[in-house]
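Q: build me a model:
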Amino acid sequence: MSTKESKPNLSHSQVTDIVKRLYGLTASVIRPLPSYDDQNFYVAPSEGGEYVLKVMNSADSENVAVIELQTQSMNFLHQRGLPAQTALPTLTGQLMSLEEFDCGFGTQIYLVRLLTYLPGTTIAKITCGPQILYDVGKMAATLDTVLLQMEHPNTSVLQREDFIWKLTSIPLLNQYVHVMDGDPMQKIIKGVIEKYQVQVMPKLPLFRKCINHGDFNDHNLLVKPDGPSKYKISGILDFADMSYGYFIFELAITIMYMMIESPNPLDVGGPVVAGWESVFPLNEAERDSLYWLVLSRFCQSFVLARYTVIQQPENEEYLMITSRKGLRHLSRLWELGKDEVERIWFQSAQQIRQI
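A: Just a heads-up that it's a prediction; the model follows:
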């Protein structure tokens, strides 16, 4: 089924009905929120509080066990002081509900949750100085270390071996790289995939394992002002890419996404690494693989966006936001080479630690 056919398309009156029937709340304000392939609504009930009604697309709604675990993880993190959303139980005490609707493609089943609304602005919209980048690195490492303590009978569903967005799936990009035919960047992307296979894969047994958030990006992190010129992290969103992985993967993904909107992308790695290592110092194998893992995530982002645009040309503008800027960054990182980039990142991290 195409993404278009699985994406929900609920009306305001259907949203009002769901909120009343499942949660006993009277929606006084309903506002659509942006989403890639689900449907999200801001809901303010007359009884008080602010929520996000999240209606999953019908394809992902089939992964009930995975979504249940993501929802439990968010609650677990919230209980331990991290700013994650939590799910409001239905009147019958469930954290989610499977609902049938016809959104124009016949009756389908959509998974519905009512999540707490977190205030703040996305990090993508602010200029990130070293202080907030340090905090982002620290928060990413904290999240992964806290998730290590979570006990749940179903955690094995997060293995997700063939999940294309896992950093262990870089070799799978070879199946998609043809979408770059004729693009000069294809040569760099093939080069990165090869380096991943030769340099990173043999080191996987030396990386320390954890559960990854997997999408610690500048649109999934909310901040609010903290004094005249500082910000603090006020929200961590979107746990849909959670999977078993390695600590170093989370760090690489975080650095890559924090580079996207930065006016000085090379200066991002140092503060993020310093913040990360204040919680979880890297071992030698992890440190030695960081450069290739950051480049690998850029390649994933670009190739998979290009591939999806071929499937959904109407979404090109949205899909290519990250990757257009990312291409310039990838080119620059490749050009400078591993030794020079690592020197910039690790020296800067060292200096920040000494302040």
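
Q: okay, CA-based contacts and neighbour counts for the rest of this
A: Noted.

Q: name the nearest residue to the most centrally placed residue in the chain, sequence neighbours excluded.
A: Centroid-nearest residue in the chain: residue 215, 1.7 Å away (criterion: CA atoms, centre = their mean). Excluding its sequence neighbours, the residue lying closest to residue 215 (CA to CA, 6 or more residues apart in numbering) is residue 241, at 6.2 Å.

Q: could you do residue 291 as well?
A: residue 338 (6.2 Å).

Q: residue 135 - how many residues pack around it?
A: Applying other CA atoms under 10 Å, we find 20 residues neighbouring residue 135.

Q: surely it forms part of a helix?
A: Yes. Counting by DSSP: H, G, I helix; E, B strand; the rest coil, residue 135 is located in a helix.

Q: can you tell me how far the closest residue in space to it that isn't next to it in sequence is from residue 27?
A: Of all residues not flanking residue 135 in the chain, residue 275 sits nearest, at 5.9 Å (CA to CA, 6+ apart). Distance, residue 275 to residue 27, using CA to CA, to the nearest Å: 41 Å.

Q: looking at these two, which one has more neighbours?
A: For residue 275 versus residue 27, the count of surrounding residues by other CA under 10 Å is larger for residue 275: 27 against 22.

Q: please, which helix or strand holds the more buried one?
A: Per DSSP states H and E, residue 275 falls inside helix 269-277.

Q: packing partners for that helix?
A: Helix 269-277 is packed against helix 130-147, helix 247-260, helix 338-354, with contacts defined by 3 or more CA pairs under 8 Å, 6 or more residues apart in numbering; DSSP states H and E.

Q: any chance of a markdown table for these, columns distance to residue 180?
A: Below are the helices and strands packed on helix 269-277 laid out as a markdown table (distance: least, CA to CA, whole Å):
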| stretch | distance to residue 180 |
| --- | --- |
| helix 130-147 | 32 |
| helix 247-260 | 20 |
| helix 338-354 | 24 |
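
Q: return the most buried member of those helices.
A: Compared across these, helix 247-260 shows the largest average neighbour count, a mean of 25 (mean count of other CA atoms under 10 Å).

Q: contact partners of it?
A: Helix 247-260 is contacted by residues 133, 136-137, 140-141, 144, 167, 207-218, 265-266, 268-269, 272-273, 276, 282, 286, 290-291, 293-295, 297-298, 322, 325-326, 329 when judged by CA atoms under 8 Å, 6 or more residues apart in numbering.

Q: circling back: any idea how far residue 196 is from the residue nearest to residue 135?
A: Using CA to CA, residue 275 is found at 25 Å from residue 196.

Q: and for residue 148?
A: On the measure of CA to CA, residue 148 and residue 196 end up 26 Å apart.

Q: to compare against the first, here's the next sequence to fold:
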Amino acid sequence: MDALSPDEALQLADWHWHIRGQISVLPSYADHNFRIRTEAGDYVLKVANPSWSRADLDLENRAMMTLAEREPAMRWPQVQIAMNGEHLLTLSISGQVRQVRMLSFVPGRTYADVIDSLAPAQRPVLHASLGSAVGRLTRGLQDFKHPAADRQHDWNLMRLPALREELAHIDDEAVRDIVRTQLDAFCGQLPFWHGRLPVSVLHNDANDLNVIVSDDEDGPCVNAVIDFGDMCTSFRLADLAIACTYAMQHEADPVACARAVVRGYLAQCPLLRDELEQLQTFILARLCHSVLMATRASRESPDNPFIMVSQRGVRSLLRQLAGLDRNAIAGPFLESLHD
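A: Take a look at the predicted model:
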């Protein structure tokens, strides 16, 4: 994929959105992203890799526009409408057809950058605000529909059974045994859950690098969730489980952390008893999912040492949770639930 220079990117921004300012390149795994600083605010020009389909990017944009309308208290990335009235442009760039869009830049620091610098007394407030933000995310996407949301996404927990063959390649025997046990339990319940647990369109990736924190009068608070590239249709519960999974890895007391996240979430988006009873199972499943995906990636790119670096926290938390009562996290909430 030919590189797009900052000057060329700024020309696109000017031609199609009349946005002018100082431009800089943003890091991206496969796309070309640029931050444009203007007196009216900052923007991100996103030039997608040719492998991205228009339908997938249309899904992301329409989800963000829906959230901006339904949950205005949060600072979602705002989709900018081009001069021709469209929110997603198909352009020929360097002889390739590319999908191009413009979003507002969401200021703040990532959850990962903030959490480890906080005093113990400040952490529960941030945990609860994380839960509240993800609860608003779930609530805002309630009844949201889009044909591309039904795509077969590797990170959809519904597709966890497809990774079973990676079990044999997990290098740590103890971890392999835990993953096998949790995988068997999760996959065995899938047919039952399909008939009992609500399904919706999810963000599916509220990890500690996609959650943006700002400072307000009560201290650091989550005010945005970004990066909608992993969206899919799955169990509604999964977004909460994913947020808990990443937040817990920063804590000496992961159960207390998860309870604070859940408390914040439920204040915005109540869940069924059936969902709360499966929360810990879903958290464990997400951890297993991460282990299996990293194992596959490491097999495919054995010379990349960075693939397994993030697995230290994942595997440590997996070992901790595997030995706990299945309602260690949700127990207090189940006691007060009457549905």
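
Q: send over the TM-score of the superposed chains.
A: After superposition, the two chains reach a TM-score (TM-score structural alignment, normalised by the length of the second structure) of 0.87; 329 aligned residues with a CA RMSD of 2.6 Å.

Q: look up how far residue 240 of the second structure lies from the equivalent of the residue nearest to residue 135 of the first structure over in the second structure.
A: Counting by TM-score structural alignment, residue 275 of the first structure corresponds to residue 264 in the second structure. Using CA to CA, residue 264 of the second structure is found at 10 Å from residue 240 of the second structure.

Q: who touches both of these two?
A: 131, 135.

Q: quick revisit: which among the helices and strands packed on helix 269-277 of the first structure is found nearest to residue 302 of the first structure?
A: Closest approach to residue 302 of the first structure among these (CA to CA): helix 247-260, 12.0 Å.

Q: what does the closest one correspond to over in the second structure?
A: Counting by TM-score structural alignment, helix 247-260 of the first structure corresponds to 236-249 in the second structure.

Q: buried set for the helix or strand that the helix holding residue 275 of the first structure is followed by?
A: Next in sequence after helix 269-277 of the first structure, counting helices and strands by DSSP H and E, comes helix 284-311. For helix 284-311 of the first structure, burial by neighbour count (16 or more other CA atoms under 10 Å) applies to 285-286, 288-309.

Q: please apply the same query to stretch 221-234 of the second structure.
A: For stretch 221-234 of the second structure, burial by neighbour count (16+ other CA under 10 Å) applies to 221-228, 230-234.

Q: please apply the same query to stretch 30-38 of the second structure.
A: If you call a residue buried by 16+ other CA under 10 Å, then stretch 30-38 of the second structure has these buried ones: 31-37.

Q: same question, stretch 77-88 of the second structure
A: Buried-residue list, stretch 77-88 of the second structure, by 16+ other CA under 10 Å: 77-82, 87-88.

Q: what does stretch 313-326 of the first structure give?
A: Across stretch 313-326 of the first structure, burial judged by 16+ other CA under 10 Å covers 319-320, 322-323, 326.

Q: repeat that for stretch 69-83 of the first structure.
A: 69-77, 82-83.

Q: one more: stretch 13-25 of the second structure?
A: Applying 16+ other CA under 10 Å to stretch 13-25 of the second structure flags 13, 16-17, 19-21, 23-25 as buried.

Q: so who does the equivalent of residue 92 of the first structure over in the second structure touch?
A: Counting by TM-score structural alignment, residue 92 of the first structure lines up with residue 84 in the second structure. Counting by CA under 8 Å, 6+ apart, residue 84 of the second structure touches residue 16.

Q: secondary structure and distance to residue 104 of the second structure added to the buried residues of stretch 221-234 of the second structure, as a markdown table?
A: Below are those laid out as a markdown table (DSSP: H, G, I helix; E, B strand; the rest coil; distance: CA to CA, whole Å):
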| residue | secondary structure | distance to residue 104 of the second structure |
| --- | --- | --- |
| 221 | strand | 20 |
| 222 | strand | 17 |
| 223 | strand | 14 |
| 224 | strand | 12 |
| 225 | strand | 13 |
| 226 | coil | 11 |
| 227 | coil | 12 |
| 228 | coil | 14 |
| 230 | coil | 19 |
| 231 | coil | 19 |
| 232 | strand | 23 |
| 233 | strand | 26 |
| 234 | strand | 28 |
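
Q: for those residues, which one is nearest residue 152 of the second structure?
A: residue 232 (7.8 Å).

Q: how much space between the aligned partner of residue 280 of the second structure in the first structure and residue 144 of the first structure?
A: By TM-score structural alignment, residue 280 of the second structure lines up with residue 291 in the first structure. Distance of residue 291 of the first structure to residue 144 of the first structure, given as CA to CA: 20 Å.

Q: does residue 144 of the first structure touch residue 209 like I think?
A: No. Using CA atoms under 8 Å, residue 144 of the first structure is not in contact with residue 209; the gap is 9.6 Å.

Q: next up, the contacts around residue 280 of the first structure.
A: Contacts of residue 280 of the first structure (CA under 8 Å, 6+ apart): residue 141.

Q: equivalent analysis for the one 10 residues further on, please.
A: Residue 290 of the first structure makes contact with 248, 252, according to CA under 8 Å, 6+ apart.

Q: how about residue 222 of the second structure?
A: Residue 222 of the second structure neighbours (CA under 8 Å, 6+ apart): 111, 126, 129-130, 133, 211-214.

Q: can you check residue 54 of the second structure too?
A: residue 99.

Q: which position in the first structure pairs with it?
A: Checking TM-score structural alignment: residue 54 of the second structure goes with residue 64.

Q: cool, residue 19 of the second structure as well?
A: Using TM-score structural alignment, residue 19 of the second structure sits opposite residue 25 in the first structure.

Q: also residue 129 of the second structure?
A: In the first structure, residue 129 of the second structure lands on residue 135 (TM-score structural alignment).

Q: what does stretch 165-173 of the first structure correspond to over in the second structure?
A: Under the criterion TM-score structural alignment, stretch 165-173 of the first structure matches residues 155-163.

Q: list the contacts of the matching stretch.
A: 152-153, 183, 187, 190, 204, 230, 232-235, 238, 285-286, 289, 292-293.

Q: for stretch 173-193 of the second structure, which positions count as buried?
A: The neighbour-count check on stretch 173-193 of the second structure (16+ other CA under 10 Å) flags 175-176, 178-180, 182-183, 186-187, 190, 193 as buried.
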